[in-house]
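Novice: Based on what follows, work out the 3D shape:
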Amino acid sequence: MDNSDLSYKKINSVKAIIENPEEKILLIQEPETDEWMPLHWGLPGGRPKVKESLHDAFKRTLQEEIGVDIEPLGIYRIEELLHDDRTVLMFIAVAKVFGEVDIKGRIKTFKWVTAEEIEKMDTLEFTAFYAKKLLLDYLAGNREYIDFNLVETQQYYDLDENPEFQKWLESGKKNVKSSS
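Specialist: Predicted coordinates:
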């Protein structure tokens, strides 16, 4: 069986829609040194680390980028970005923020924007091609999201000592060997 078409990279990324009481959305500006979209505007977030759940990645990346604690309320959208050599699953959550934004680390600056201001922005100004439409949909009232409790993290690396897990894992290896 040829698996060469399955060897591309799979990347998870987390982004957060943060709205203030005036119904403005937080956008961050990437620095000039950003490899992907220097000086473009986008939602705060990042990539999960190895063995880090999506929930924990949201909390960590937002603390690192904008200096506040957040609580992800739910997943608003999952954008699947198919590139030539990789697939990126962009998990976009709605989050509640605790405290004042204080940019840290690599972020150049930030701003709070209204729907009217987003409408005036060119798609070329955003870090993601889909961002303008996504934010306008959200601000137009399409604010349904799925509860974060529906994302259940299975920490397989913690199950190494579990006999039932080992039995299950071995059953898969036996099936692969017998079908060869």
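
Novice: contacts, neighbours, all on C-alpha from now
Specialist: OK.

Novice: isn't Leu27 right next to Lys111, touching?
Specialist: Yes - Leu27 is in contact with Lys111 according to Cα atoms under 8 Å; the separation is 5.5 Å.

Novice: Give the burial count for Ile78, as a bare number.
Specialist: Ile78 is flanked by 15 other residues according to other Cα atoms under 10 Å.

Novice: Gly46 versus that one, what's the distance?
Specialist: Between Ile78 and Gly46 the distance, using Cα to Cα, to the nearest Å, works out to 14 Å.

Novice: Can you list the residue ranges for strands in this protein?
Specialist: Counting by DSSP state E, the chain has these strands, from start to end: 9-18, 25-29, 41-42, 45-46, 69-82, 86-98, 109-113, 146-147.

Novice: quick one, which of those strands is nearest to Phe165?
Specialist: strand 9-18 (24.9 Å; Cα to Cα).

Novice: Helices of the protein, start to end?
Specialist: 54-66, 115-120, 131-139, 163-178 (DSSP state H).

Novice: Quick one: list the elements packing against the second one.
Specialist: Identification of packing neighbours for helix 115-120 by 3 or more Cα pairs under 8 Å, 6 or more residues apart in numbering; DSSP states H and E yields helix 131-139.

Novice: quick one more, to check against the first:
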Amino acid sequence: MTTTIEEIASENGLELIETTAERSGYPRGLQKAIIGFDTFDEAEKLAKEHGLDIEIFTKRDGWNFWYRTGDKVWEPFERSADEYGDDYHKYSKEDFDDFYENEVQPFVADFDSFEQLRSFLNNMEHVKDEIENAEDDEIVIARIDGYCETIKAKTMEYEYDTHHYAIGLIDRNYEID
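Specialist: Prediction:
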């Protein structure tokens, strides 16, 4: 007897989602998929056991359905400051020891007043503290005007600016209406 995707999700404590073939989120060719994995290895193990495909799903705030991108993946998402824009930088634990030398000292002369310099130094001290407190698998996202957020460097799902991204499993072995 074949195990259904619903049973796989339930037995493994994973999230069952409804997906669409439409990039706009409109319901067409609906199909179930599974997300909620902690690691890529977990997804890979279940995919091999049940003959499922590993791919990326996306969704926007307010949508009922996840979009099936068809993009196959072989590793978790690797997050970076590039997702946030040109003025953002990422820092990891390795950047802590040289943070002042590389990220603060070169800019001190750029300020025209004590107030501007004080604000910059306070912002950079906050960023330094966040770097120090970050876990080994996390990165700190910041701009010159201060700390933005601390995120997992590699992850199976995340959201940013009304968009949701997840790596999950789907059965591509049968035709959809």
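
Novice: now what about the TM-score between them?
Specialist: These two chains, once laid on top of each other, score a TM-score of 0.25 by TM-score structural alignment, normalised by the length of structure 2; 79 aligned residues with a Cα RMSD of 5.5 Å.

Novice: Could you pull out the buried residues of the helix or strand where Thr19 of structure 2 lies?
Specialist: Following DSSP states H and E, one finds Thr19 of structure 2 within strand 15-20. By neighbour count, and taking 16 or more other Cα atoms under 10 Å as the criterion, the buried residues in strand 15-20 of structure 2 are 16-17, 19-20.

Novice: Quickly check those residues for the two that are furthest apart.
Specialist: Checking the buried residues of strand 15-20 of structure 2 against each other with Cα to Cα, the farthest-apart pair comes out as Leu16 and Thr20, at 13.5 Å.

Novice: Which parts of structure 2 are helices?
Specialist: Shown for structure 2, the helices assigned by DSSP H span residues 5-11, 40-50, 99, 114-133.

Novice: Turn the ones you listed into TSV, columns for mean neighbour count and distance to Lys152 of structure 2.
Specialist: Converted to TSV, those look like this (neighbours: other Cα atoms under 10 Å; distance: least, Cα to Cα, whole Å):
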stretch	mean neighbour count	distance to Lys152 of structure 2
helix 5-11	15	24
helix 40-50	15	14
helix 99	17	20
helix 114-133	17	13
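
Novice: Tell me which of the ones you listed lies nearest to Ala33 of structure 2.
Specialist: Nearest to Ala33 of structure 2, of all the helices of structure 2, is helix 5-11, at 7.0 Å by Cα to Cα.

Novice: Just name whatever secondary elements that closest one is in contact with.
Specialist: Applying 3+ Cα pairs under 8 Å, 6+ apart, one finds that helix 5-11 of structure 2 makes contact with strand 15-20, strand 31-35.

Novice: Which one of these lies nearest to Glu49 of structure 2?
Specialist: Ranking those by their distance to Glu49 of structure 2 (criterion: Cα to Cα) puts strand 31-35 first, at 14.2 Å.

Novice: and the angle for that closest one with strand 15-20?
Specialist: Put simply, strand 31-35 of structure 2 runs at 140 degrees to strand 15-20, going by axes from the mean of the first three to the mean of the last three Cα atoms, to 10 degrees.

Novice: Not including adjacent chain positions, what is the nearest residue to Met124 of structure 2?
Specialist: With Cα to Cα, 6 or more residues apart in numbering as the criterion, Met124 of structure 2 has its nearest non-adjacent residue at 6.2 Å, and that residue is Gly146.

Novice: which residues touch that neighbour?
Specialist: For Gly146 of structure 2, the contacting residues are 120, 123-124, 126-127, by Cα atoms under 8 Å, 6 or more residues apart in numbering.

Novice: related to what we said a few turns ago, and the helices of structure 2: which comes nearest Phe77 of structure 2?
Specialist: Among the helices of structure 2, if distance is taken as Cα to Cα, the winner is helix 40-50, at 9.4 Å.

Novice: other SSEs contacting the closest one?
Specialist: For helix 40-50 of structure 2, the helices and strands in contact under the criterion 3+ Cα pairs under 8 Å, 6+ apart are strand 53-60, strand 163-170.

Novice: got the angle between that helix and strand 31-35?
Specialist: Going by the same axes, to 10 degrees, helix 40-50 of structure 2 makes 140 degrees with strand 31-35.

Novice: Helix 40-50 of structure 2 vs strand 163-170, what angle?
Specialist: Helix 40-50 of structure 2 and strand 163-170 are oriented at 40 degrees to each other (the same axes, to 10 degrees).

Novice: quick one, helix 40-50 of structure 2 and strand 53-60 angle?
Specialist: 120 degrees.

Novice: so which of the strands of structure 1 comes closest to Val176 of structure 1?
Specialist: Evaluated with Cα to Cα, the strands of structure 1 place strand 9-18 nearest to Val176 of structure 1, the distance being 23.0 Å.
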